[in-house]
Each structure stands twice: as structure tokens, then as C-alpha cells.
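S.K.: sequence unknown, structure follows:
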């Protein structure tokens, strides 16, 4: 899910690739796409007012992040079932295309991963994509919150 500042929360589709340089540090590339819904102004004013065209409502981003496993550990599901896990922090830069604008974006976030098999993990990520935009009003720093989950394949 992606919550776009001044717009709605919408489903997000994306892909991610990571390189684990050490046991604690990793590099990550992310790409995601979603469609913005209506602003609260558009919803309150009725069907006649639209601030953006349908093509301008496409929200896409890419970013390059550096991650650090701040709390590596284990998750115990039972007395005999244990999995390795890690709570991690990420930060980096990228670009966001939205509303006819292309914006330099700073991304900060956190995540939690559980290693199910040597080659398979499940993870949950929380990210804040921040950029300056003058789409709705004078230039302001927007916070676009992402909550995502997925599977990672190691090779």
C-alpha cells in the first residue's frame, strides 16, 4: 500500500533487488508503481472538479538504498521450529514521477525479515518517500508512506 500525500492510499506493485555485501550491510534497488486516487478537495467538490488527468495520477518511483541489519536474531514459532530473522534500517535516494513532475526523492525506512529456508525469506517494509512538490500548493515537503510485504529469493 502507498499513501500519497494529499491523495488516497492505493495498492502498490513493485520489484526489489538487493546485494548483501556483509552480514550486516546490504544495498537495495526498488521500483514501484501505483495510481493516485482523489484528493479530499476533489471528493468534497463532486465529480466536476479534477486536479489531475488520469495519466498524471500514475505514481512511479525508483530508489537506491543502503541497509543495515540493526537487530539480527531468531523467531521462535514453537519449541522445535526456529527461524533466523533481522530488523533492519534503510535509507537512500531516488526519483519519483507523479503529477507531471519528476522529483529527487529521499527514502528512509525500516523492515523485518524472516529467513524461512536458505534461499527464501518473507519480509515486511515501512518506507517514507520524501520529496518537494508544488502540485497542490506552494512547494512543500511531501511524505508518501509505503507499507509492503513480499518474498525474497536468495541465489
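M.R.: Good, I have the coordinates. Since the structure is predicted, the reported quantities are computational estimates derived from the model, not experimental observations.
S.K.: hey, let's count contacts and neighbours off CA atoms from now on
M.R.: OK.
S.K.: same for the lengthiest strand in the chain, what does it pack against?
M.R.: Longest strand in the chain, counting residues (DSSP state E): strand 58-76. When contacts are defined as 3 or more CA pairs under 8 Å, 6 or more residues apart in numbering; DSSP states H and E, strand 58-76 packs onto strand 25-35, strand 82-98, strand 101-117.
S.K.: what comes into contact with the first one?
M.R.: The one in question is strand 25-35. 2, 10-21, 57-69 (CA atoms under 8 Å, 6 or more residues apart in numbering).
S.K.: structure B:
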């Protein structure tokens, strides 16, 4: 005679059900922790990248403004020393922004657009030097400087 099947235990009465349920819950919690940390790091990196881009843009604008912006400008034009004796040399220094050409009169040495450049001159008498710059659009600006010779 065949033996009757033993009575089946309820699913809730088996220990393996609770063990696997606990493993599943722990796995879900650990998975959620890893996912949330990954997501927070991603948001943080995105925000930092955005702030870095904005800071770089601000720095670029500040640098452009320091270098004269978009306007044609003579930023500096001075002599060192401003007064000298006959036969001595003086340095004429200039800085221009957005200039296409630069002309220094009276001057025999060539000059060109630069943010900071000096040329040596040896005037025999008190001389007025004129720096004239021309922009790409044809606009010009001039500035005059007097070097006194004693």
C-alpha cells in the first residue's frame, strides 16, 4: 500500500522562509545604501563641475576686463626715469589693449601691440613722445608724454 503523504507544513512555519526573507531584506537595504551614496556622489560631482565652470567664466571675464575688455585702450604709457641728463637713456613703457597697430613718435625703434613693453630712447633735449594706436575698425587713440632733459 502506498503511504500517504505527510501533511505539508505551512510556508510560514518553515525556518528557511524566514532566513531567505531576512537575506532578501538585508540585500535590499544594502543595495539601497549603495545606490543612494552613488546618487549623492553623482549630484555632488555635477554641482562641483557646474560651480567650477561658473568660476572659470567669471575669472575669464575678469581677465578680459583687466586686459582692456573689448575696447581700444592705452592702458599704460610712462617713462622711467621721467627726468634725465643729456646722453642718458630712458625707458618708455606702454601697454595697449585691442590695438592692431602702434606708433611711437619720434622713435626709430619698431613698436608693436603689447600688454606690457618698454623701449629705450636717448633724447638729446626735452622731447614729447606720442603713442598712437589703431584698432581693427580704424579707430585711433593717442597719448603724449614729455621726457625732460637737463
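M.R.: All right, it came through fine. Quantities reported herein were computed from a predicted structural model and do not represent experimental measurements.
S.K.: Just give the TM-score of the two.
M.R.: Here the TM-score for the pair of chains, by TM-score structural alignment, normalised by the length of the second structure, is 0.26; 60 aligned residues with a CA RMSD of 4.4 Å.
S.K.: returning to that earlier point: outside of the longest strand of the first structure itself, list whatever touches it.
M.R.: Contacts for strand 58-76 of the first structure (CA under 8 Å, 6+ apart): 23-36, 82-99, 105, 107, 114.
S.K.: what about burial for the residues you listed, which qualify?
M.R.: Buried members of the contacts of strand 58-76 of the first structure, counted by 16 or more other CA atoms under 10 Å: 25-29, 31-36, 84-99, 105, 107, 114.
S.K.: and the gap between residue 148 of the second structure and residue 78 of the second structure?
M.R.: Separation of residue 148 of the second structure from residue 78 of the second structure (CA to CA, to the nearest Å): 13 Å.
S.K.: can you list residues touching both of the two?
M.R.: Residues touching both residue 148 of the second structure and residue 78 by CA under 8 Å, 6+ apart: none at all.
S.K.: give the contact list for residue 125 of the first structure.
M.R.: 109-112, 146-149.
S.K.: Could you pull up the residues touching residue 75 of the second structure?
M.R.: Residue 75 of the second structure neighbours (CA under 8 Å, 6+ apart): 68, 94-97.
S.K.: element containing it?
M.R.: Residue 75 of the second structure belongs to strand 73-80 when assigned by DSSP states H and E.
S.K.: residues of that strand that come out buried?
M.R.: Per 16+ other CA under 10 Å, strand 73-80 of the second structure contains these buried residues: 73-74, 77-79.
S.K.: Contacts for the helix or strand following that strand, please.
M.R.: Following strand 73-80 of the second structure in sequence order, the next helix or strand is strand 83-84 (DSSP H and E). For strand 83-84 of the second structure, contacts defined as CA under 8 Å, 6+ apart pick out 90, 147-150.
S.K.: Repeat the analysis, applying 6 Å as the threshold.
M.R.: Outside strand 83-84 of the second structure, the residues that touch it by CA atoms under 6 Å, 6 or more residues apart in numbering are 148-149.
S.K.: would you list every one of the helices in the second structure?
M.R.: In the second structure, helices defined by DSSP state H lie at 15-66, listed in chain order.
S.K.: Let me have the helices and strands packed on strand 58-76 of the first structure in CSV, extended by distance to residue 126 of the first structure.
M.R.: Shown next, in CSV, are those (distance: least, CA to CA, whole Å):
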stretch, distance to residue 126 of the first structure
strand 25-35, 13
strand 82-98, 10
strand 101-117, 5
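S.K.: chain center to the longest strand of the first structure: distance?
M.R.: Centre-to-centre, strand 58-76 of the first structure and its host chain are 9 Å apart (CA atoms, centre = their mean, to the nearest Å).
S.K.: What are the buried residues along it?
M.R.: Under 16+ other CA under 10 Å, the buried positions of strand 58-76 of the first structure are 58-69, 72.
S.K.: Next: stretch 107-125 of the first structure.
M.R.: 107-115, 121-123, 125.
S.K.: from those, which is closest to residue 45 of the first structure?
M.R.: Nearest to residue 45 of the first structure among these: residue 107, at 32.9 Å, using CA to CA.
S.K.: Excluding sequence neighbours, find me the nearest residue to that closest one.
M.R.: Once flanking residues are discounted, residue 107 of the first structure sits nearest to residue 129: 4.6 Å by CA to CA, 6 or more residues apart in numbering.
S.K.: Since that was my last question, I'll sign off now.
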